[in-house]
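Visitor: Compute the structure for the input listed below.
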Amino acid sequence: MELLEIVGWITQITTVAMFTTGIPVCWSMVKTKDARHVPYPFFLLGDIGNICFLVYGLMVNDSILISLNLIGAVLNTVYIFAYISVVSSKSHPIQMLIGGVIYICGLFYFLTYLSPPAVFAHRLGLATSLLNTVMLSTPLFLEIPQHLKEKSTEGMSMAMLIGTIACASSWTSYGLLVNDPFIYMPNVPAILGAVGKIGLLVVYGMPGSKTKAE
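Guide: Just a heads-up that it's a prediction; the model follows:
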């Protein structure tokens, strides 16, 4: 078995595992009718990224990109509509969803009609990669500074962070092996953000712990 095939299988396993972490959150939300701590924007942005990378995968004929982003798009769509069905004020999430649909339609319109066919896949990959890079950089530039300010690790999960590192590392390795920066570029800040959060867990303790750094 070649290295690329091994890394491809690892990438599929870790990615599907990460996708399914939203199932308990979604199930708890539906069961309790409480959507206060559900990361709806990440489900929406994740869905946009999945759809765009699915099309990109079809254009570059990458079966792993196609299969994993199809699974991700289906699951994130379920999470989105489950959230909308539960949340009391539906106008804001519906507006965000409409904005996401407009973004996707606008992106494909401009890329289709303003880009030569030869560069369509490249520009789609670049646009999607930049979107995912911004989304996966939020722990570095928003969440970690907030946790440092509060000296708290509430909302963190060591298992989730380890899973994030495993998943992002496998995608980084896969992207390097197929020489596609659009695949590995967004995963670098994801790894750095997860490592940074683990560092905060070491310093401030697990969520709910009263042990604080002096």
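Visitor: contacts and neighbour counts: CA atoms only from here.
Guide: OK.
Visitor: Now the residue positioned nearest the centre of the chain. Nearest residue, chain neighbours left out?
Guide: What sits nearest the mean C-alpha location of the chain, by C-alpha atoms, centre = their mean, is G46, with 4.9 Å. With sequence-adjacent residues excluded and distances taken as C-alpha to C-alpha, 6 or more residues apart in numbering, G46 is closest to N76, at 6.9 Å.
Visitor: next up, for comparison:
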Amino acid sequence: MEGFKDVVATSASICTILQFFTGILVCQKYVRNGTTGDSSPFPFVSGFLSSCIWLRYGFLLQDPSLIVVNTIGASLQLAYVVTFYFYTITKSVVVKQMLAVTAGVVVLLCYTQYDTDMDRTKTHVGFIASLVTILFFAAPLTMLANVLDKKSVDSLPLPLIMATFVCCLQWLIYGYILGDPFIQIPNVLGTIISGFELTLFLIYPS
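Guide: Sure, this is the predicted structure:
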């Protein structure tokens, strides 16, 4: 089982890193069009927050896979937020969201630094990481009303959603091997949510 765990961890890590890189395709569309259009910065902002919290959880567990993946993830998501900022007309929205996220990360780091009960700290950080991850998976749904109104999925990031679906399945298996509910639960929901988002591309083909 230990060998299988390493294989799943490696596969899930590579897939997740590739998932993070799909943001480049989305940003290329912004650069090509010269605008972000009706898109929301929330997927990138929530992705940055999620990566930061999972990175802290990885350090608490001393899990190399979580540390490497989320170090890369946090860096890329921040770059995507900056790109979004340059091409959106609602720059104040991006600034407000990033200020709120940064403040949350700082508070979390301070808490984990000074809480002397390590098991309690792991539980709290794992719980928060799970909740934020669910928000990250559901972020494209913020455009659901626009999709249904226009009967078009052009505002949804298809590469990101597809990669999310595949990655969730792998991290779900990894969470099952570790017996970690904080990894299992968000990835069960992530699979369901991303699967639903993919069906919208069948209902409203671009």
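Visitor: ok, now which ones touch the residue nearest to G46 of the first structure?
Guide: N76 of the first structure makes contacts with F43, L44, G46, D47, as judged by C-alpha atoms under 8 Å, 6 or more residues apart in numbering.
Visitor: Check the gap between the closest residue to A190 of the first structure other than its chain neighbours and S85 of the first structure for me.
Guide: Spatial nearest neighbour of A190 of the first structure, excluding adjacent residues (C-alpha to C-alpha, 6+ apart): L136 at 5.2 Å. Note on L136 of the first structure: its distance to S85 of the first structure, by C-alpha to C-alpha, to the nearest Å, is 27 Å.
Visitor: Please say which of those two ends up with more neighbours.
Guide: L136 (22 against 14; other C-alpha atoms under 10 Å).
Visitor: ok, that one to G193 of the first structure distance?
Guide: Distance from L136 of the first structure to G193 of the first structure, by C-alpha to C-alpha: 8 Å.
Visitor: same question, Y56 of the first structure
Guide: For Y56 of the first structure relative to G193 of the first structure (C-alpha to C-alpha), the value is 26 Å.
Visitor: likewise S85 of the first structure?
Guide: Applying C-alpha to C-alpha to S85 of the first structure and G193 of the first structure gives a distance of 31 Å.
Visitor: In the second structure, point out the residues matching the helix or strand harbouring A73 of the first structure.
Guide: Assigned by DSSP states H and E, A73 of the first structure belongs to helix 63-86. Matched against the second structure by TM-score structural alignment, helix 63-86 of the first structure falls on residues 64-87.
Visitor: for the matching stretch, which positions count as buried?
Guide: 65-67, 69-74, 76-85, 87 (16 or more other C-alpha atoms under 10 Å).
Visitor: again with stretch 3-14 of the first structure
Guide: V7, G8, I10, T11, Q12, T14.
Visitor: Over to stretch 102-117 of the first structure?
Guide: L107, F108, L111, S115.
Visitor: same question, stretch 171-182 of the second structure
Guide: Applying 16+ other C-alpha under 10 Å to stretch 171-182 of the second structure flags W171, L172, I173, Y174, G175, I177, F182 as buried.
Visitor: I'd guessed the last one sits against G126; true?
Guide: Yes: at 5.5 Å, F182 of the second structure and G126 qualify as touching, with contact defined as C-alpha atoms under 8 Å.
Visitor: returning to what we had before: which of the contacts of N76 of the first structure sits closest to T164 of the first structure?
Guide: Closest approach to T164 of the first structure among the contacts of N76 of the first structure (C-alpha to C-alpha): G46, at 14.2 Å.
Visitor: For the closest one, pull up the helix or strand it's in.
Guide: Secondary structure (DSSP H and E) places G46 of the first structure in helix 40-60.
Visitor: tell me the angle of that helix relative to helix 63-86?
Guide: For helix 40-60 of the first structure against helix 63-86, the angle by axes from the mean of the first three to the mean of the last three C-alpha atoms, to 10 degrees is 150 degrees.
Visitor: Return the list of helices and strands in contact with helix 40-60 of the first structure.
Guide: helix 63-86, helix 91-114, helix 117-136 (3 or more C-alpha pairs under 8 Å, 6 or more residues apart in numbering; DSSP states H and E).
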